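K.L.:
Sequence unavailable; structure follows:
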C-alpha cells in the first residue's frame, strides 16, 4: 500500500539477531548436527580456553638495554605546538623563533615545564637508530620524566666535560604496542615502571676515577694514560661491537655485567693494569642457581696485544636476570687459560 511497517521491521531484525543467520552454526559446533560438547571432546580442545588466553613465558617481555636517549614529535602538529610554546631565543643580537629540534633549547624549556615532557615521544637509540619508545607509567611517572630530562641535558654537553653522559641503561617491559615516529618508523613501546636501574654513565669521570685507583696498585705495570686507553677500549668494545636489544636473558646479563665501568675497573684491575685488553665476552646458563632464578655466567676474556703467547685472563660474573633489575650472584672469579 506504499507504507512501511516500522514496528514489524524492527521486530523482524531483533528476531534475526537473536536467532542468527540461517545455516551458520554457533562457535564450537562442527555443523554436522551433533552437540558441541562431543566435538570438543573429540578434538581435545576446551571451549572455554583460546590460544590467545595462554600466558606468555615469564621474562619474555623484560628488557635491559643500553643506548642513547633521544626524543621525537610524532606529528607535525605536535612539533609546531612546541615551536609556539617555547620562548624565542636571541642569536647574535637577533631574536628568532624557537627551534624544537635544538636539544639545548628544548632542555631549557622542559626544565621550567617538566609536564611538557609527556607530550614528547622519548626514544632509546642504538647508533642513531631508535629501537624503543619509552613510556613512563605508574606512581613514579613524573619522576621518570624528570629523570629523562636530566639525562638528555647531560647528553648534550661537550664530550670532554666531566658530567657528559655517553650511555644510558634502561630497564623496562615490552607492552606489545608500537608507536609511529615522525620519520614513519614504527618502534615497540617499552614501559618504564620506576627509576631503579635507569642510569646515565659519565664515562669521562668514571674512567678517570677508575684509572687513578688501578694505577695506584702495586701490581699495575702500565702508566695512567695506557690504563685510561684500555678502559675506553673496553667500553667501546662492549657498547659498539656487542650491541643488542637487551631482550634475551643472555643479552640482559651481558649488558648488566658491563654497565658499571668503575666496578669493572676494580674487578679487572690486574688485567687492565698489566696492559691487557678485552678479547671476548661469552654467556652460558649457570649450572647452579637459587630457586626461580634465571642465572647466567658471563665470562670476559682478556689478552695481551703485545704478547699473544701470554696466557689469557678470564673473569666470570654470575647474573640473575629473573627480575626487571638484574643482580649479580656471588663473587667475581678469575683464572688464566692458554686460549
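P.N.:
That came through fine. The structure presented is a predicted model; accordingly, all values stated were derived computationally and were not measured.

K.L.:
From here on, just use CA atoms for contacts and neighbour counts.
P.N.:
Noted.

K.L.:
can you confirm residue 12 is in a helix?
P.N.:
Yes. Assigned with DSSP: H, G, I helix; E, B strand; the rest coil, residue 12 falls within a helix.

K.L.:
What is the neighbour count of it?
P.N.:
Residues near residue 12, counting by other C-alpha atoms under 10 Å, number 11.

K.L.:
would you list every one of the helices in the stretch 101-250 of the chain?
P.N.:
103-112, 141-155, 203-215, 224-236, 249-257 (DSSP state H, counting those that start in this stretch).

K.L.:
among those helices, which is the most enclosed?
P.N.:
helix 249-257 (a mean of 24; mean count of other C-alpha atoms under 10 Å).

K.L.:
which helices and strands does the helix or strand following that helix pack with?
P.N.:
On the C-terminal side of helix 249-257, the closest following helix or strand by DSSP states H and E is helix 261-267. Counting contacts by 3 or more C-alpha pairs under 8 Å, 6 or more residues apart in numbering; DSSP states H and E, helix 261-267 packs against helix 203-215, helix 224-236.

K.L.:
now what about the last one, what contacts it?
P.N.:
I take that to be helix 224-236. 207-208, 211-212, 214-215, 258, 261, 265, 272-273, 275-278 (C-alpha atoms under 8 Å, 6 or more residues apart in numbering).

K.L.:
try 6 Å
P.N.:
Residues outside helix 224-236 that contact it (C-alpha atoms under 6 Å, 6 or more residues apart in numbering) are 211, 215, 278.

K.L.:
Which of those residues sits closest to residue 121?
P.N.:
residue 278 (36.2 Å; C-alpha to C-alpha).

K.L.:
Below is an additional structure, to be compared with the one above:
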C-alpha cells in the first residue's frame, strides 16, 4: 500500500516547510467534513453562498473529504496531509443531488477559486472528451487561471483507456495520473497524447484518507494522486515565499514537469501510460530553490483578447464569429479581499421552465385553446408565443414560472424577481420573452438579454433535473434586451455625426461582428469582475456604436478587445478598462487606433466612468 509520508523527498521538504497560510489551495470537489479529527485545526473554509449545504452521507462528500485530507490532514492525526499549514478553500461543486458534475459547474468553481485568491486549484474529477476540447465556459475558466497565474491541477481520469478528461487535457493544466503500489502506472489511469507534455504520475493506490464521520479508509485512483501533486506544488510555492520571491504557480508547474522521472522504457507505446514522467519531489525542490525555472506560459505572453462596449440601450449582433481570441488581464492584479462576490452581470437568452409535470400541466389547463386551421386545439405551454399571450393576459402567472438565463441551450442561472418592484421585473421579463419570439426582421426582435443580479446561495431544480443557482433581481434598472434592428438604426445615426464619409452598411457589419465576437467567443458566467465589465461593455452598445462609427469612418476594422484592471478608480470601487483596437485591413503599416474606457463594477449595476480615451498605436 502507498504510504504518502514515505514519498521520496517529502520528508526533507517537510523539514523546510509544511505550508504557509499565505498560500491558498482550493479544492473543487464534493462537500468536505471539516469537523473530521484529521482536519481539526486546518485553515480550511467552505465557499458559502453558491451551492446549498449538504450532509456528508453521500459518495461525493466521501470523495471531497478524502481529497481534502490528502492535502490538509494534520501531522499528529491518522492521515498526514501534504501541506497542512497552507490555507484551504472547499468549493463543493460536486453534489449527490446529480449523478454527474457538469463542465459548467466545474467552470463556476474555477472562477470562484481564482476570485478568492487561490494559488493552486485541485480538481479530482472531470468529463471524458473524445476531442480533448472543453465547452466554452470551462475553456474560458482554465484560460483565466493561466492569465492570473493560478496552477490548475486535475486528475487524468480512471477509465483505463487511451482517452482524455477535461479539464486535465486542456493546455496550461497540470494533469495527474496514478501509480500503483509497486511504482508502475495504475491500469485504470487514463493516458493519451494530450497528457504527454502536461501530465505526471503520482501514487494513487490504497491511499489512506479521512472518511466523513471520523473514520479513515483507503482509496485508489487518479483522484488521490492529484491532491498529492497539488500539495507538493503548494509547498514549492511556500519555498518561493520563504526566499523572498513572489509565488509563481506556473513556474512551479514547469519545475514539476521538468523534474519528473522519465519513462524507463524506450518504446513510445509502452511509455504512453507514464505521461511526461513520474513525480520527483527532490528535483522539483532543487529547481525551485537553486535554479528557479521561469514559467513556460506566463500571463503576459497570452495573446490579446476581446470585449465590448455600449450604453444603456439595447444591443444587436448577427453573422459568423471569427476565430476565438484570448482575454488579456493584468497579471499584477491583487487578490480579492473577500472570498465571494455575489454580484452577477450576465448575458444570454431568456428562457423558462416549469420545474415539475404538475406545474406544466396546470399551465396547459389554464391557458386558452388556440385555433389552427379553424380547429381549436389545447394550448402548448412550451410554445413561447402562446405562453407570452397568456402572461400578458394574466401577469401574476409569471411568478409561478422558473425564469432562466441561458448560454444558448444551457441554463446558467434562475432569475427570481424580488422586493417591491418584483411585479415590474416580471412584466419586463414577459416583454423580453415576447421580443425573443418576434421575427428577426421585426422592430421589437430581441436576440439576447443582460441581467444584473445578486447570487442568493440557493438553487432551484429544473424539470430536467439540473440545479441552477438563483440570482435575485430587485428592479428593472439594468435589464436590457439586445434589440438588433433598433441598434442598427442607432449606429447609423451615430455614423452620420462622424466626420468623413461613413458607410452605414460598414458600420452595421462591423457592429454586428463586434457583438457576435463578444458573445460567442467570450461567453462567460458574468460572475467575475472582469466578465461583468466585459458584459456591461457589450450591453452599453450606444457608446460602442459611436466608437465603431468613428473608426469605420477612417476605413478601419475591429482587431482585438482587451480587459485590464484599471489604474484609475475611485476609493472602494472595482474598476476595469475595456480597450478596443482597430486596424486598417488594407494597410498593415498604418498605425492602429485604440479606444479605451473605464467601467466600475462595484455596484450591482456597472457604470462607465469618464469619457472614451483614444490614441494611435504603431
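P.N.:
Happy to help now that I have it. Every value quoted in this text rests on a predicted model; they were computed, and no experiment measured them.

K.L.:
Which one, of the helices of the stretch 101-250 of the first structure, ends up nearest to residue 15 of the first structure?
P.N.:
Nearest of these (C-alpha to C-alpha): helix 141-155, 50.4 Å.

K.L.:
how much does that closest one stray from the second structure?
P.N.:
Taken over the aligned residues, the distance from helix 141-155 of the first structure to the second structure averages 0.8 Å (mean C-alpha distance after the TM-score superposition for the first structure).

K.L.:
equivalent range in the first structure for stretch 564-577 of the second structure?
P.N.:
Mapped onto the first structure using TM-score structural alignment, stretch 564-577 of the second structure covers residues 284-297.

K.L.:
end to end, how far does the matching stretch reach?
P.N.:
5 Å (C-alpha to C-alpha, to the nearest Å).

K.L.:
do stretch 155-166 of the second structure as well
P.N.:
Span of stretch 155-166 of the second structure from end to end, C-alpha to C-alpha: 9 Å.

K.L.:
now swap in stretch 520-535 of the second structure and tell me
P.N.:
Across stretch 520-535 of the second structure, first to last residue, C-alpha to C-alpha, it's 12 Å.

K.L.:
Just say helix, strand or coil for the residue nearest the centre of the first structure.
P.N.:
Central residue of the first structure (C-alpha atoms, centre = their mean): residue 65, 3.4 Å from the mean position. Of the three states, residue 65 of the first structure takes strand under three-state DSSP.

K.L.:
That one against residue 246, yeah?
P.N.:
Yes. Contact criterion C-alpha atoms under 6 Å: residue 65 of the first structure and residue 246 qualify, at 4.5 Å.

K.L.:
coming back round to it: residue 161 of the first structure: which of the helices and strands packed on helix 261-267 of the first structure is closest?
P.N.:
Nearest of those (C-alpha to C-alpha): helix 203-215, 7.4 Å.

K.L.:
Which other helices and strands does that closest one contact?
P.N.:
Contacting helix 203-215 of the first structure under the criterion 3 or more C-alpha pairs under 6 Å, 6 or more residues apart in numbering; DSSP states H and E are the following elements: helix 224-236, helix 261-267.

K.L.:
That helix vs the second structure, average distance?
P.N.:
Per aligned residue, helix 203-215 of the first structure averages 1.8 Å (mean C-alpha distance after the TM-score superposition for the first structure).

K.L.:
now residue 397 of the second structure, nearest residue through space, not along the chain?
P.N.:
With C-alpha to C-alpha, 6 or more residues apart in numbering as the criterion, residue 397 of the second structure has its nearest non-adjacent residue at 6.1 Å, and that residue is residue 391.

K.L.:
Trace the one you found over to the first structure, please.
P.N.:
With TM-score structural alignment as the criterion, residue 391 of the second structure pairs with residue 110.

K.L.:
Also residue 586 of the second structure?
P.N.:
Residue 586 of the second structure maps onto residue 306 in the first structure, by TM-score structural alignment.

K.L.:
do you know how far its match is from residue 277 of the first structure?
P.N.:
Residue 306 of the first structure is 10 Å from residue 277 of the first structure, by C-alpha to C-alpha.

K.L.:
Same question for residue 327 of the first structure.
P.N.:
Residue 327 of the first structure is 25 Å from residue 277 of the first structure, by C-alpha to C-alpha.

K.L.:
neighbour count winner among the two?
P.N.:
residue 277 (24 against 16).

K.L.:
hang on, the earlier thing: helix, strand or coil: sort out the match of residue 586 of the second structure for me.
P.N.:
Assignment for residue 306 of the first structure (three-state DSSP): coil.

K.L.:
what's the neighbour count on it?
P.N.:
9.
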